[in-house]
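In: structure, please.
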Amino acid sequence: MALSFDDIDHLLSTRGFHQYGREAVSQLEHALQCAQLAEQAGETAATIAAALLHDLGHLLAPGGDTAEQDDLHQYVALPFLRGLLPDAVLEPIRLHVDAKRYLCTMEPGYWETLSLASQQSLVLQGGAYTVPEAEQFARQPFAQEAIRLRRYDDHAKVPGLATPHLAHYLGITRSVARDLPPLRGNDIAAGQAAQLA
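Out: Have a look, this model is predicted:
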C-alpha cells in the first residue's frame, strides 16, 4: 500500500522519536538534519526530499530500527513511496548505502570519518566496493546525488542541533510530488498489478 504525506508525517512524528541506531540522535533529528544540510548546500527539492526520507525504511521495517536491517533499509520504503514521488527522490534513497561502499573505496580516509555505528553497519551492508564495482556504481543515474546524500547522512548526527520543523521539509517534499505528471488509467492499473505481484 502506498503511503500518503499524512502517513509520512505520522511515521516521522511518532516512530521518529526512537533513537537512530547507535547514534546520539533520534530518527527524526537525523532526518531533519540531513534535509537541512541538503537545503543549505543548495540541492534541488528532490534531493532535499530524499535526504529527509532516506532512512524511512527503518521506521517501516518490522521490529523497528535494528542493526540486522542495516543492509536492507534503503529498499524497504521504496514500494510505499513509488507513485507518490519521482525517481529523482527514490533513486538517491535506494543508492545511499551503496554510496558509502563507493566512498570507502574511492576516497582515501573516508572510512575513518564514519561514526563507529556506521563503520559497523558497513559490514552488514557488504563492505567496501572493489574498484570495478565502485566504477560501475558511479555510472548509474542519480549516483552523484546519492553520494552527496551520503555525505549529508554522515554529518546529520549532532545532538541538540536546531533545524526547521518537519512541516517545512514535508512542504518541500510535497512540491516535488506535485511535479509528477498525472496518472493515466493504464498507469494506475499497472501500479495496482505491481503491488499485487
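
In: please make it C-alpha for all contacts and neighbour counts, starting now.
Out: Fine.

In: residue boundaries of the helices in this protein?
Out: Assigned by DSSP state H, the chain shows helices spanning 5-14, 27-40, 45-53, 56-60, 73-76, 78-81, 87-106, 110-113, 116-124, 131-138, 143-155, 166-178, 185-196.

In: what's the angle from the first one to helix 166-178?
Out: When you say that, I think you mean helix 5-14. Counting by axes from the mean of the first three to the mean of the last three C-alpha atoms, to 10 degrees, helix 5-14 lies at 150 degrees to helix 166-178.

In: helix 5-14: which residues count as buried?
Out: Residues of helix 5-14 classed as buried by neighbour count (16 or more other C-alpha atoms under 10 Å): 5, 8, 11-12.

In: thinking again about what came up before, in JSON lines: the helices of the chain, plus distance to Ala67.
Out: Converted to JSON lines, the helices of the chain look like this (distance: least, C-alpha to C-alpha, whole Å):
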{"stretch": "helix 5-14", "distance to Ala67": "19"}
{"stretch": "helix 27-40", "distance to Ala67": "14"}
{"stretch": "helix 45-53", "distance to Ala67": "19"}
{"stretch": "helix 56-60", "distance to Ala67": "10"}
{"stretch": "helix 73-76", "distance to Ala67": "10"}
{"stretch": "helix 78-81", "distance to Ala67": "19"}
{"stretch": "helix 87-106", "distance to Ala67": "14"}
{"stretch": "helix 110-113", "distance to Ala67": "19"}
{"stretch": "helix 116-124", "distance to Ala67": "7"}
{"stretch": "helix 131-138", "distance to Ala67": "24"}
{"stretch": "helix 143-155", "distance to Ala67": "17"}
{"stretch": "helix 166-178", "distance to Ala67": "26"}
{"stretch": "helix 185-196", "distance to Ala67": "27"}
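
In: and this one, please, so the two structures can be compared:
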Amino acid sequence: MAFESLNRDNIIDFLGDIFDRRGGESYMGEDVSMSEHMLQSAALAEKADAPESLVAASLLHDIGHYTSEFPEESLEMGRDNYHETAGSAVLEAFFPTSVTEPIELHVAAKRYLCAVNQDYFDRLSPASVNSLNVQGGPMDETEVAAFREHEFYRDALRLRVWDDEGKVAGVETRTFDDYRPLLRRMLKP
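Out: Here you go, the predicted model:
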C-alpha cells in the first residue's frame, strides 16, 4: 500500500501488515526479531503503567526501519537510516504528538543517556553501540541542554530504556492484534 493511500481507516491494518510480513526479520544483530523487540518494548511500557500514548510509541518506535527509503541493513553498514524520523513522519498524520514525538526522539535519547550516564553506555548491546556511533555518538553539552528543552524528552527517555530492555529471546508477549484497540483509541479524530 502506498503511503499516499493511507488514512485513518487503514493505518492500523497497514502497521499490522508490516508486523506480519516483516516483523520476523532479524533486528540488527540482536537475539530477537524486530516484531519481538517492539512487542517487548510495549509490554515493558505497560508493566511500568505508562500512559497509552507511550505504550503505542513503544510498540511503534522502530516502524521507521520499514517505512524508510534506506535499506534495512544501513545501520549495520555504517549509514544512518534515520528510522526515528521516517517512522514519526508516517505516523504523525494519524497519531498525536504524545505518540510520535517519543518515537522521533528515541535515538536522541540514547545519545543523551550515553552522554550523561557511563553506566548506561556500559549496558548497551554491541549492536546498539554500533548504531550509536553511526547516529552521532554521545551528545555534547549543547545537545544535552537542547534535548532537555523538548516537551517529550522524559517520555523519550522512558521509551529508550524499554527499547534497550526489549531484546530478550524467548519472552512471551501479546501480539500486534492485541494492541489494535489501544491504537484505535490513540488515533487522531
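
In: returning to what we had before: out of the helices of structure 1, deepest packed?
Out: Highest mean neighbour count of the helices of structure 1: helix 45-53, a mean of 28 (counted as mean count of other C-alpha atoms under 10 Å).

In: in structure 2, what stretch matches that helix?
Out: Using TM-score structural alignment, the residues of structure 2 aligned to helix 45-53 of structure 1 are 52-60.

In: residues contacting that stretch, please?
Out: Stretch 52-60 of structure 2 is contacted from outside by 38-39, 41-43, 45-46, 87, 98-100, 102-103, 155, 159, 162-163, 182-183, 186, using C-alpha atoms under 8 Å, 6 or more residues apart in numbering.

In: try it again with 6 Å
Out: 38-39, 41-42, 45, 98-99, 103, 159 (C-alpha atoms under 6 Å, 6 or more residues apart in numbering).

In: nearest to Thr67 of structure 2 among the residues you listed?
Out: Nearest to Thr67 of structure 2 among these: Ile103, at 13.5 Å, using C-alpha to C-alpha.

In: identify the residue of structure 1 aligned to the closest one.
Out: Under the alignment (TM-score structural alignment), Ile103 of structure 2 pairs with Ile93 in structure 1.

In: who are the contact partners of that match?
Out: Ile93 of structure 1 is in contact with 50, 54, counting by C-alpha under 6 Å, 6+ apart.

In: cutoff 7 Å now
Out: Ile93 of structure 1 is in contact with 50, 54, 74, counting by C-alpha atoms under 7 Å, 6 or more residues apart in numbering.

In: likewise Leu132 of structure 2?
Out: So Leu132 of structure 2 contacts Arg111 (C-alpha under 7 Å, 6+ apart).

In: how near is the aligned partner of Ser125 of structure 2 in structure 1 to Asp71 of structure 1?
Out: Superposed on structure 1 with TM-score structural alignment, Ser125 of structure 2 falls opposite Ser115. As for Ser115 of structure 1, its distance to Asp71 of structure 1 is 17 Å (criterion: C-alpha to C-alpha, to the nearest Å).

In: for Phe80 of structure 1, give me its contacts.
Out: Residues in contact with Phe80 of structure 1, defined by C-alpha under 7 Å, 6+ apart, are 1-3.

In: what range in structure 1 matches stretch 24-37 of structure 2?
Out: Using TM-score structural alignment, stretch 24-37 of structure 2 lines up with residues 17-30 of structure 1.

In: in that stretch, what counts as buried?
Out: In stretch 17-30 of structure 1, residues buried by neighbour count (16+ other C-alpha under 10 Å) are 18-21, 23, 25-30.

In: now those residues in CSV, with distance to Leu166 of structure 1?
Out: Putting the buried residues of stretch 17-30 of structure 1 into CSV (distance: C-alpha to C-alpha, whole Å) gives the following:
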residue, distance to Leu166 of structure 1
His18, 16
Gln19, 17
Tyr20, 16
Gly21, 20
Glu23, 20
Val25, 15
Ser26, 13
Gln27, 12
Leu28, 8
Glu29, 10
His30, 11
